[in-house]
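**Q** After the sequence you'll find the predicted model.
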Amino acid sequence: MTSRRDFLKSSVLASSLLFVPKFLHALDRQGLRDLRDARGRRLVVVQLGGGNDGLNTIIPYENDLYYKARPTLGIRQQSGILTLDQGLGLNPSMTRLKSLYDQGQMAVLNSVGYPNPDRSHFRSMDIWQSGSASDQYLSTGWLGRYLDSNCAACQLPYNGLEVDDTLSLAMKGQQRKGLALKNPEKFHQITQNRFIAQVSGEKPQGNLSELDYLYKTLAETSSSADYLYQNAKVYKSAVAYPNTEFGRNLKTTAELINSGVASRVYYVSLSGFDTHVRQREQQGKLLGDLSDGLASFVEDLQKAGNLDDTLVLVFSEFGRRVGQNASNGTDHGTANNVLLLGGGLKQKGILNAAPDLANLQDGDLRHQLDFRSLYATILHDWLEADDSAILGSRFERLSGLV
């Protein structure tokens, strides 16, 4: 029997493994169930950290006010803008996303934001991840509350995986939380530590409620890691992804989905978009990585027959100011564009008006669409959940989007 002292010495390792959805342990006993229960739909969220400049992502190249505000930073058509519709075009680095757009697998929503916007990275990201108002502070995320929800129409347990080292607020609920991991094999190796393996098979003696919780967590973590490791081996991608951390994380996500892992929500991040200085080169490289990674991901899912059941949401915590700064960059702004990708989109292309550069608020874009209306649409129409209960209020949904 392991001593209490030895057990407590491992509490640091145990605490790093607490975010484990209970469904994974249960699946060891129940066996893999068909993802097509409840129509088998899944959501993949891609977070662009740092505040991506939406105006140089979806470029209003026919608007003279854009070039007036950005005399050197504005991207001109002769630079290779990938023209879309309504006088808008993609950044020249996003050639593979342009192909998805042309194939009807991509939609663009302009000027998405919220009232009384906050320009702090941390606060604005919390607002987007929690689904709160700007003056509201929540300790749970909108996807975590989705995991908490008990939708009668949903046949599978709610569950989520974040392909990262840490779990975002977005994935933390009151009762359930997602699981953060970079690699199923390495995650499995951690749980094969001799001490962890021994403890996970034991039961604590006596009335030790806190230790009981840790023992239980270790047991569930070990079982979860084994489930993911065994099932992730079912499919190994042959699609070429960018040799970047983001590309590798998307490849891992595709392999989990195509292996039939029973997760309904996935979360992936790409950081580096805080472009105050010399923005053109830095953002262009990041947008190229985003474009190539997402195109490979879509190709992977399409080849495996899983694209129609997958919706990809790409967002950033805020956009940038309309005018360039003195360092050939941009400072923190407000509203921004959001991208949607998937085989099940009912509406494609540019879905609303281009940003209104003639009607700014203190030099910033006014939001046309509250991001919580988009969340409500995804929750209700795509995931078949109670959007009002999850978001704590009723927001107007976008008709016929998904």
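**A** Thanks, I have it.
**Q** Please make it C-alpha for all contacts and neighbour counts, starting now.
**A** OK.
**Q** nearest residue to I378 other than its sequence neighbours?
**A** V402 (7.5 Å; Cα to Cα, 6 or more residues apart in numbering).
**Q** you'd agree the one you found is up against L383?
**A** No: the criterion here is Cα atoms under 8 Å, and V402 misses it with L383 at 10.0 Å.
**Q** Quick check: L65 vs P355, distance?
**A** Per Cα to Cα, to the nearest Å, L65 is found 11 Å from P355.
**Q** More neighbours: which of these two?
**A** Higher neighbour count among L65 and P355: P355, with 25 against 16, using other Cα atoms under 10 Å.
**Q** Contact partners for the more buried one?
**A** By Cα atoms under 8 Å, 6 or more residues apart in numbering, the contact set of P355 is P60, N110, S111, L365.
**Q** wait, doesn't the first one sit right on L88?
**A** Yes: using Cα under 8 Å, P60 is in contact with L88, at 4.7 Å.
**Q** quick one: which of those two has more around it?
**A** P60 (26 against 21).
**Q** returning to that earlier point: neighbour-wise, which of V402 and L383 wins?
**A** Higher neighbour count among V402 and L383: L383, with 24 against 19, using other Cα under 10 Å.
**Q** There's contact between that one and R41 in this structure, I believe.
**A** Yes: assessed by Cα under 8 Å, L383 is found in contact with R41 at 6.5 Å.
**Q** residue boundaries of the strands in this structure?
**A** Along the chain, counting by DSSP state E, strands occupy 42-49, 58-59, 82-83, 89-90, 106-113, 160-162, 179-180, 265-271, 310-316, 336-342, 349-350, 369-370.
**Q** put this beside the first:
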Amino acid sequence: MTLKTRRQFLSLCLRGCLGAASLSALQMRFMQSVLAAEQQPFADYKALVCVFLVGGNDSLNMLIPMGGDSLQFYQQARQDLAVADALPLRPLREVEDGIGLHPSMSALLPLFEQRKLAVVSAVGSLVQPTTKAEYLSGSIIKPQHLFSHNDQQDTWMRGREPQIISRGWGAQMLELLYQQPDFASCISLAGSNLWQSGELISPFGLTHGGVPELQATRRSDVRSNVLRQATQALLTGQTHPLGSHYAQLNNNAIERSAIMRQALKLAPDFSDVFPSGNTLAAQLRKVAQIISARDSLNVGRQVFFVRMGGFDTHGDQQRLHPILLGRVAEAMAAFQQAMDDSGNSNNVTSFTMSDFGRTLSTNGDGTDHGWAGHQLVMGGAVKGGDIFGAVPQQKLGGERDVGAGRIIPEFANEQYFATLAQWFGLSAAQCLQLFPNLKNFNQANLQFV
């Protein structure tokens, strides 16, 4: 049997032509491994973990000026929202007047000092480099729907402006690297999302509790066995194209769930590493387990998606935002500890995304929709202990404030994405294919990883 013929045979088996009931989880996992090994373009392993902070994180308030005019401008702009007792940072490239980290994010300070954490400053949606004068005069192409939650979330997940497409750059990276991406290469702990939606692949969904099961068929009693057999008979006997397609999708889901469930049985628990009562930490704990079990899944590249909401802080920000930042810091620090303990630190890069930054000005109880914001990048391969890009002066009416304290980004989010994508294994040409506005900027790779 030739390699091509064997591959075709195994593919048919995995698609349900032999019937899911006739295959054990071990057999399915073996066939999945053979198929993955035959198309594996990389000898190494890398994973990207996207931490999406839903609602527009006030990330400008994560980095606090420590003195001089910078501190005075910041306090004047932020008023009651100004943060005191910032934790001093000593980035490799000195920041004028000094810079500190929000005190609620103390869990991340050791990682910055160990050079496993970097900050990319003033990132946002841009079509081309933009000055305040150009923005106000309308002489440049502006990103569409700049201050809209849904539109900007889609922009960050699509990876481009101003084209409207229904595919995300996380999934498209895999599709550029693999002829047929394996389901285990694209995993979400936060449900369906645009970032992991492609032409050939969509996210395989888990919860922090593991692989979901059909409650009616998971038990071993007589009633469940009868229901399971009846469902299988109905699905395998379909002749209508729609019914047949549904049967195939259902069988694929059953098979993939069995493979993932078996892989997770081999994974470390990590319960002593992650804090309890933190939903982001619970998601990242499951990511850590899957990464640790990657050998049984035989994948060379993986993208993970986790999500945390609550960042649309128009009100009660003084109380809520420190809590949110503290949970993010604890969860990410625990995840990096799990990567260190499992020997995966250099192979896994985690990064944040959010709808947009927020306004420098306060509305009296919070902040409103802004533009530029800071993003965190973490991992052993990261050029940590530094801030990439100039920290914008938080001065109302300043040279990058286009009104209401909305700051023009220094870096386009496409530059941010392309840097991560090149580390993941894409070529410069492939990055330009994914992020077409890169051609408008002098620097396509920001060199933070």
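**A** Perfect, I can see it now. These numbers were taken from a predicted model, which means no experiment stands behind them.
**Q** still on that earlier bit, any chance of the strands of structure 1 in JSON lines with distance to K233 of structure 1 and mean neighbour count as columns?
**A** Output for the strands of structure 1, formatted as JSON lines (distance: least, Cα to Cα, whole Å; neighbours: other Cα atoms under 10 Å):
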{"stretch": "strand 42-49", "distance to K233 of structure 1": "20", "mean neighbour count": "21"}
{"stretch": "strand 58-59", "distance to K233 of structure 1": "38", "mean neighbour count": "27"}
{"stretch": "strand 82-83", "distance to K233 of structure 1": "38", "mean neighbour count": "18"}
{"stretch": "strand 89-90", "distance to K233 of structure 1": "37", "mean neighbour count": "23"}
{"stretch": "strand 106-113", "distance to K233 of structure 1": "30", "mean neighbour count": "23"}
{"stretch": "strand 160-162", "distance to K233 of structure 1": "17", "mean neighbour count": "26"}
{"stretch": "strand 179-180", "distance to K233 of structure 1": "18", "mean neighbour count": "24"}
{"stretch": "strand 265-271", "distance to K233 of structure 1": "18", "mean neighbour count": "21"}
{"stretch": "strand 310-316", "distance to K233 of structure 1": "21", "mean neighbour count": "23"}
{"stretch": "strand 336-342", "distance to K233 of structure 1": "24", "mean neighbour count": "24"}
{"stretch": "strand 349-350", "distance to K233 of structure 1": "36", "mean neighbour count": "20"}
{"stretch": "strand 369-370", "distance to K233 of structure 1": "40", "mean neighbour count": "18"}
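**Q** between those, which gets nearest to F122 of structure 1?
**A** F122 of structure 1 sits nearest to strand 42-49 of all the strands of structure 1, at 10.0 Å, using Cα to Cα.
**Q** Pull up the aligned stretch in structure 2 for that closest one.
**A** Mapping strand 42-49 of structure 1 onto structure 2 (TM-score structural alignment) gives residues 47-54.
**Q** for stretch 289-309 of structure 1, same thing?
**A** By TM-score structural alignment, stretch 289-309 of structure 1 lines up with residues 327-347 in structure 2.
**Q** list the buried ones in the matching stretch?
**A** By 16 or more other Cα atoms under 10 Å, the buried positions in stretch 327-347 of structure 2 come out as 327-339, 344-347.
**Q** one step back: which neighbours do P60 and L88 of structure 1 share?
**A** Residues touching both P60 of structure 1 and L88 (Cα under 8 Å, 6+ apart) are A354.
**Q** which stretches of the stretch 51-200 of structure 2 form helices?
**A** Residue ranges of the helices in the stretch 51-200 of structure 2, as given by DSSP state H, counting those that start in this stretch, are 68-78, 109-113, 132-137, 149-158, 169-177.
**Q** Give the other helices and strands that the longest one contacts.
**A** Secondary structure elements in contact with helix 68-78 of structure 2, counted by 3 or more Cα pairs under 8 Å, 6 or more residues apart in numbering; DSSP states H and E, are strand 63-65.
**Q** Quick one: residues in contact with the strand it packs on.
**A** With Cα under 8 Å, 6+ apart, strand 63-65 of structure 2 has contacts from L71, Y74, V83, A86, D97, G98, I99, G100, L101, H102.
**Q** change it to 7 Å
**A** Contact with strand 63-65 of structure 2 is made by L71, A86, D97, G98, I99, G100, L101, H102, as judged by Cα atoms under 7 Å, 6 or more residues apart in numbering.
**Q** Can you tell me which of these lies closest to L376 of structure 2?
**A** Closest approach to L376 of structure 2 among these (Cα to Cα): L101, at 11.9 Å.
**Q** re the thing from before, mind checking how far the residue nearest to I378 of structure 1 is from L339 of structure 1?
**A** As judged by Cα to Cα, V402 of structure 1 and L339 of structure 1 stand 13 Å apart.
**Q** What residues does the closest residue to R294 of structure 2 other than its chain neighbours make contact with?
**A** Closest residue to R294 of structure 2 apart from its sequence neighbours, by Cα to Cα, 6+ apart: A263 at 7.8 Å. Residues in contact with A263 of structure 2 (Cα under 7 Å, 6+ apart) are A293, S296, L297.
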